[in-house]
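A.B. asks: Sequence first, then the predicted structure, then my questions.
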Amino acid sequence: MDITDFYDTFFEEAEELLSDMERHLLDLDVDDPDPELLNAIFRAAHSIKGGAGTFGFVVLQETTHILENLLDHTRRGELTLRRDIVDTFLEAKDMLHEQMDAYRNGAEPDPVAFERICNTLKQLALDELGKSMGEPTEQAAATPEPEAAASDADSGKSPAAEAGDGGDVLRVSLLDVGEKDRQLLVEELGQLGTIVSQQGDAKRYEVDLTASVSAEDIEAVMCFIVEPEQLAIERVARPAAKAAEVQAPAQSEPADQAAAKPVEEQPVAKPATAGSGASTDKPAKAAENKAAAAKNKASESSSIRVPVDKVDQIINLVGELIITQAMLDQTASEIDGVTHSSLHNGLNLLQRNARDLQEAVMSIRMMPMDYVFSRFPRLVRDLAAKLGKDIELVTEGKSTELDKSLIERIIDPLTHLVRNSLDHGIEMPDAREAAGKPRGGKLTLSAQHQGGNILIEVIDDGAGLSRKKILAKAESNGIAVSDSMSDDDVWQLIFAPGFSTADQVSDVSGRGVGMDVVKRNIQAMGGHVEIMSREGHGTTTRIVLPLTLAILDGMSIKVGEEVFILPLGAVLESLQPSRDELYSMAGDDLLLKVRDEYLPVIALHHVLDVADARTDITESIVVIVQGEGRRYALVVDDLVGQQQVVVKNLETNYRKVPGISAATILGDGSVALILDIADLHRLSRRKSTPRSAVTNTPIQEVIPS
């Protein structure tokens, strides 16, 4: 068996453990730390160390070993937590992540960084515990403390044997485990305690050992090699005679072998103290731990790991199925429904099943927003400390789901928005107090579904945007502005390239790069950004995204002989305009008045050069659409109907086409282009649609107020 086949599994599980470790460290109350959180952090480090040792990742194993020892002292109450100590643990977690990335890419971790973090952790141990942790190697870690060595020499017992004098042992049963894996497991158990006896066969192999670690700790290490259901751990009574037999081999063990066992790997049992977080209600605590372990096992056994490319393949096949079903529907529409009623009934059933299948498959790609939001507590904590601000982070809608391809691309734009809110938005504590606000600021990240979209908001209770300052900065940058601009238009100015109102440039923000990239990236995902702000009361930045980019509900429209698809989420209404609702502005620009709102008219046949289309707007249909937070009047010939379409990337298969976001295959096998509303408007402005393109009769030239 090639052990490298399991690298990916180790890296995935180690990533999850590091994420859990960071989350638990951030949740710790340094004044009154939760023992369960401390135990969970320790178990995460111990599990990573065990897996790293199994796969031969020496640097990762040694770094985790030193961190694990400090965490063990912390959970025993021997090391008192402070904020700076938690910061050191977080720094160590970051280093573990870098080392793991190096091994994942087939390289060795940076030795300088490794030495630096090891020295930092050892210095912390020296300062806080008053003793050396030794070098980060097996040989150095094997050196016992002088007093402990002398005590052991006098008594003739090893530390592990001392720990095993209690009379009870843990029996670890390995069920249906192969010989090679069994050897690895037994070796690891020997590192966790003293093996009393071992016996059995391939079907059930029992190992009795004395150890001060819990059954949960043992299971966390073992699960890197076998599944949870292949383990059974129970506490059994050990006869007094058996206890005496254990000490004999310990006494006769060669000195060099005894020295080769790390002292930290042979913990000495200590009485529980109030400071160690031990519970006086042991039966209740044991029952609670057992229930939690059962819940974890149930959740693990009810899920499987599937590569993303396999899910993508299934989604593509479902897309092809939907296209085939549309073709059958179109063919069946030409057949008499009375004579072939059974065929039509079968096709209707196929349509329902295909849609249910599509929704079920798409849900596999959906991930909760907690995947994104969980990255920000650390960012807010570190950046707030750097800026000298006290900021509370609130997250809402963490269970809201979004397509995996979008959820990974939204992380960078959100990170930039959060950094902007922390640096520019929320004021310094003294300034907030002077303005009658609490000294501590509040930053809220929220996510919710709205129709076929997801709304993600970054809300701060800071100073808000200054309209006057933005207009002045825009004017100095050569951007055409006027005092009559609406607030929404003014706020959109901050997305201009090179635009920044920061008084001074810092390493956090203020260089005028980033917001334009945020907008561009979100538009590339089929979404748009909206900003709402009140000066002195805070700012809300809203990102609107489609739930998925694979399949969408669209409206088919016809221009000339061409069929196009409008995303249904962008369509607001459709109407047939009259001539008195049309207004000319600034020469050839045409506006359509809809309920006291003047909308730019986009003649689709002119913008996309479609032949044989209607040229009189009063004989055409206008579809009111929305893109990038603005509304437009799109002139088309006919509305064909609503249908579900499979999105095909046009750039991958052809090239980028202005005004077009993607393509799809219709039921008759022809290709239809999916329109990009915002890009259509930009294209229309560049081509300067003449009035004659949409009306042959002069209209009133009125400049709307």
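C.D. replies: It's in.
A.B. asks: For the rest of this, base every contact and every neighbour count on C-alpha atoms.
C.D. replies: OK.
A.B. asks: In a strand, Leu634, correct?
C.D. replies: Yes - counting by DSSP: H, G, I helix; E, B strand; the rest coil, one finds Leu634 located in a strand.
A.B. asks: now it: how far from Glu530?
C.D. replies: Separation of Leu634 from Glu530 (CA to CA, to the nearest Å) stands at 22 Å.
A.B. asks: of the two, who's got more company?
C.D. replies: Legend: neighbour count by other CA atoms under 10 Å for Leu634 and Glu530, higher for Leu634 (21 against 17).
A.B. asks: Can you identify each of the helices in the stretch 501-650 of the chain by residue range?
C.D. replies: Secondary structure of the stretch 501-650 of the chain (DSSP state H, counting those that start in this stretch): helices located at 515-524, 604-607, 650-653.
A.B. asks: Export those helices to a markdown table and append columns for mean neighbour count and distance to Glu227.
C.D. replies: Below are the helices of the stretch 501-650 of the chain laid out as a markdown table (neighbours: other CA atoms under 10 Å; distance: least, CA to CA, whole Å):
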| stretch | mean neighbour count | distance to Glu227 |
| --- | --- | --- |
| helix 515-524 | 18 | 41 |
| helix 604-607 | 22 | 60 |
| helix 650-653 | 12 | 41 |
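A.B. asks: here's the one I want to compare it with:
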Amino acid sequence: MEKLLLAVNVASPDPEDLNAVFRAAHSIKGGSSTFGLTDIAEVTHVLESLLDRIRQGQMALTSEHVDAFLAAKDVLKSMLDGHKHGADVDQGAVADVRRLLEALSQGKSSAPAKAAAPAAGGVPVAPGGVCRYRIEMPVIADKDAEALADELAMLGKIEKTKSPEGQWVFILDTAEPLDDVVAICAFIVNVADLKISQAVESAPSADQERGYGFFDNFVTQEERERTQGYGFFDNHTAIEDKEREQGYGFFAPFVPLDISAKKPDAETLSQPHPDDAPLAVTEHAAAEKKAAKAAAAAAAGHESSSIRVSVEKVDQLINLVGELVITQAMIEQRVGKLDPMTHEHLLNSVSQLSRNTRDLQESVMSIRMMPMDYVFSRFPRMVRDLAHKLGKQVEFVTHGAATELDKGLIERIVDPLTHLVRNSIDHGIELPDARRASGKSEAGTLSLSAEHQGGNIIIEVTDDGGGLNREKILAKAKQQGMPVTDNLSDAEVWQLIFEPGFSTAEQVTDVSGRGVGMDVVKRNILAMGGAVDIRSSKGFGTTISISLPLTLAILDGMSIRIGEEVYILPLGYVVESLQPLAQDIKEISGQGQVLRVRGEYLPLIPLYQIFNIEPSFTDPSQGLVVILESDGKKAALFVDDLIGQQQIVVKNLESNYRKVAGISGATILGDGGVALIVDVAALLRSSRQLNDESVFS
């Protein structure tokens, strides 16, 4: 329903779109009535009546109607969550939306009963309905707690205390949804470690009327439920009369239903949610029976061609395939020493096993893959609400929604993308007057795209706004004491916005301005083995490009040797390898060595010094160097020897042992030994801190 409402053309709506929205509402009403969720059915009945008048041409569709329908969708979702998970439902918001729909049905303005504007992606809160949240944090650094408290203060009034155990406790009074509170906390701490409890504060009369909290009028609440027909009370006859009057259930004057004409909700089928099965809806109009049967057949095909499996089972399967890959590597290493003439059949069989193992591994990994639409579908509503709030016009476009990414990564990319999208609307796209003055259309375009490039996925957030202001960024950087010069390249200037605490916002708003976020966005992307890049042109817009590996479970790596130790370099970072000439190696006083490669000077990193290992060679011209590239910067890694390229199964070192600096994980080699996987991004960052960047620029 939301997807159709966001896409509808208010000036000349497509009749089929209006019919589809009506069918969705009818489906919700019928389903909720069937299962005794009378409160949902009552709201949907009013919604359905208004939709019916619009689709029959008795009333023209307006943007006010669309706003009301979206508010109703949020309220219905909150009510469903209340039944499903026992979550608190803001009955004031429910009443406001119902009054709004009734007023619009009668052709009145919505001003007397204006529904509260919902926050992006959240549930609307009734005006004056302030929730008090008690947020217990895990043990975090004081500076992180202060930054988080400042950010939460944008949502309302906050009090902070520290427990004797060193844990921070925040008391937040806010009218914003809990989703917004959790989303802000997620940038600093793991959401699973949070403990959030809630009490609702409102005026006493409203509390007594609505039954929020723990008050003495519980009997009154029960009486209210009895009169409204929630539950199983003695006035069942009255409820039945009301249902018959409003058309719930199978009462006169409705024609008896043809069970074969069950019609699945087309919108539900087109985007099945992992937690929800498609809901069949019975349609009374004889003219739509044929279409209903076709959709029912499609639903049957959809259900029979898929199976729901828990993520734990898929992860267990992937682990087993990983062990199989390791075992196959061991077999290959053993048979590699055999005489190929004598053991020809055995070697052929092992070769066939290798191909089958790789095919199996690719098939199993594809089970974890999910389309980017899982992420993209969250943004149209958020963009619409945020643009409306800021007084801007934004057209939202997506490309490559079918592009697939590992489930583990797709869940971790949601928060960084959300921040980048909000930033583009707030800072990138100009107000309509400013756009018109610069010869642009009043509506800005914001696009999200995803595509595969080799073993990576490239996700881009692009806006056609004003672009980044080089002079303003440099001035702000100098003001904050950053070591910058005017001869920095544009790419280096753009990277400054990812520095902690950096913000060019003129004033702090609840959208952005504190400089908390962009540095966390970059840190989160780097932690996923990705990279982030910015391209901007003043007056024409900005593109922020994120590159991520398709999966973190199994990757292609290059084995290198230093002394007696074997390490793995992820192949995605490797550019080339070579044996350097003595004249290409230069010593810089106090800065270490650099290597000249085709006229470019790269910092030379001796891996044996980083990991304190006794090497075979200390002279780079006797060993080998591997040219690595991460985050747009290159370095030459000095190693003793290259062993070869192979597929490796990544094992988490932190959960099995402890975190090791410069190491991102471990793997088991064909000979049964353990090799550590080098954290190339961290290695290059530490190298740039140890060396003067101006020498290599």
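C.D. replies: Arrived safely. These numbers were taken from a predicted model, which means no experiment stands behind them.
A.B. asks: How close are the two chains, by TM-score?
C.D. replies: Here the TM-score for the pair of chains, by TM-score structural alignment, normalised by the length of structure 2, is 0.74; 570 aligned residues with a CA RMSD of 3.7 Å.
A.B. asks: got CSV for the helices of the stretch 501-650 of structure 1, with distance to Asn69 of structure 1 too?
C.D. replies: Output for those, formatted as CSV (distance: least, CA to CA, whole Å):
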stretch, distance to Asn69 of structure 1
helix 515-524, 43
helix 604-607, 68
helix 650-653, 52
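A.B. asks: Out of those helices, the one nearest Gln351 of structure 1 is which?
C.D. replies: Nearest to Gln351 of structure 1, of all those, is helix 650-653, at 26.3 Å by CA to CA.
A.B. asks: Who are the packing partners of the closest one?
C.D. replies: With contacts defined as 3 or more CA pairs under 8 Å, 6 or more residues apart in numbering; DSSP states H and E, the packing partners of helix 650-653 of structure 1 are strand 660-665.
A.B. asks: Next, the mean deviation of the strand it packs on compared to structure 2.
C.D. replies: For strand 660-665 of structure 1, the mean deviation from structure 2 after alignment is 1.2 Å (mean CA distance after the TM-score superposition for structure 1).
A.B. asks: and after that strand, which helix or strand comes next?
C.D. replies: Counting by DSSP states H and E, the next helix or strand C-terminal to strand 660-665 of structure 1 is strand 671-675.
A.B. asks: Which other helices and strands does that next one contact?
C.D. replies: Judged by 3+ CA pairs under 8 Å, 6+ apart, the packing partners of strand 671-675 of structure 1 are strand 562-567, strand 660-665.
A.B. asks: The first one maps to which residues in structure 2?
C.D. replies: In this case it means strand 562-567 of structure 1. Under the alignment (TM-score structural alignment), strand 562-567 of structure 1 falls on residues 565-570 in structure 2.
A.B. asks: how about the strands of the stretch 1-150 of structure 2, start to end?
C.D. replies: Using DSSP state E, counting those that start in this stretch, the strands of the stretch 1-150 of structure 2 run over 130-136.
A.B. asks: Spatially nearest residue to Gln91 of structure 2 (excluding sequence neighbours)?
C.D. replies: Arg210 (6.6 Å; CA to CA, 6 or more residues apart in numbering).
A.B. asks: what's the neighbour count on the one you found?
C.D. replies: Neighbours around Arg210 of structure 2, by other CA under 10 Å: 17.
A.B. asks: so it makes contact with Gln221?
C.D. replies: Yes - using CA atoms under 8 Å, Arg210 of structure 2 is in contact with Gln221, at 7.5 Å.
A.B. asks: Please tell me I have it right and Ala220 of structure 1 contacts Arg43.
C.D. replies: Yes - contact criterion CA under 8 Å: Ala220 of structure 1 and Arg43 qualify, at 6.8 Å.
A.B. asks: circling back to that earlier point, contacts for the match of strand 562-567 of structure 1?
C.D. replies: 555-561, 675-680 (CA atoms under 8 Å, 6 or more residues apart in numbering).
A.B. asks: With structure 1 overlaid, how far apart is that stretch on average?
C.D. replies: Mean for stretch 565-570 of structure 2 is 1.0 Å (mean CA distance after the TM-score superposition for structure 1).
A.B. asks: residue range for the strand or helix carrying Asp207 of structure 2 in structure 1?
C.D. replies: Per DSSP H and E, Asp207 of structure 2 falls inside helix 204-210. Alignment of helix 204-210 of structure 2 against structure 1: no match, by TM-score structural alignment.
A.B. asks: can you give me the offset of that helix from its chain's centre?
C.D. replies: Computed by CA atoms, centre = their mean, to the nearest Å, the chain-centroid distance of helix 204-210 of structure 2 equals 38 Å.
A.B. asks: now for the helices and strands packed on strand 671-675 of structure 1, which one comes closest to Leu343 of structure 1?
C.D. replies: Proximity to Leu343 of structure 1, assessed across those by CA to CA, is greatest for strand 660-665 (23.4 Å).
A.B. asks: Which part of structure 2 matches the closest one?
C.D. replies: Under TM-score structural alignment, strand 660-665 of structure 1 corresponds to residues 663-668 of structure 2.
A.B. asks: Kindly report the same for stretch 469-487 of structure 1.
C.D. replies: Aligned by TM-score structural alignment, stretch 469-487 of structure 1 corresponds to residues 472-490 of structure 2.
A.B. asks: for stretch 26-41 of structure 1, same thing?
C.D. replies: Aligned by TM-score structural alignment, stretch 26-41 of structure 1 falls on residues 6-21 of structure 2.
A.B. asks: list the contacts for Leu642 of structure 2?
C.D. replies: With contact taken as CA under 8 Å, 6+ apart, Leu642 of structure 2 is in contact with Met558, Ser559, Ile560, Arg561, Leu624.
A.B. asks: now the helices for the stretch 151-300 of structure 1?
C.D. replies: 159-163, 179-192, 215-222, 240-252, 255-259, 282-301.
A.B. asks: So which elements touch the fourth one?
C.D. replies: Packed against helix 240-252 of structure 1, as judged by 3+ CA pairs under 8 Å, 6+ apart, are the following elements: helix 159-163.
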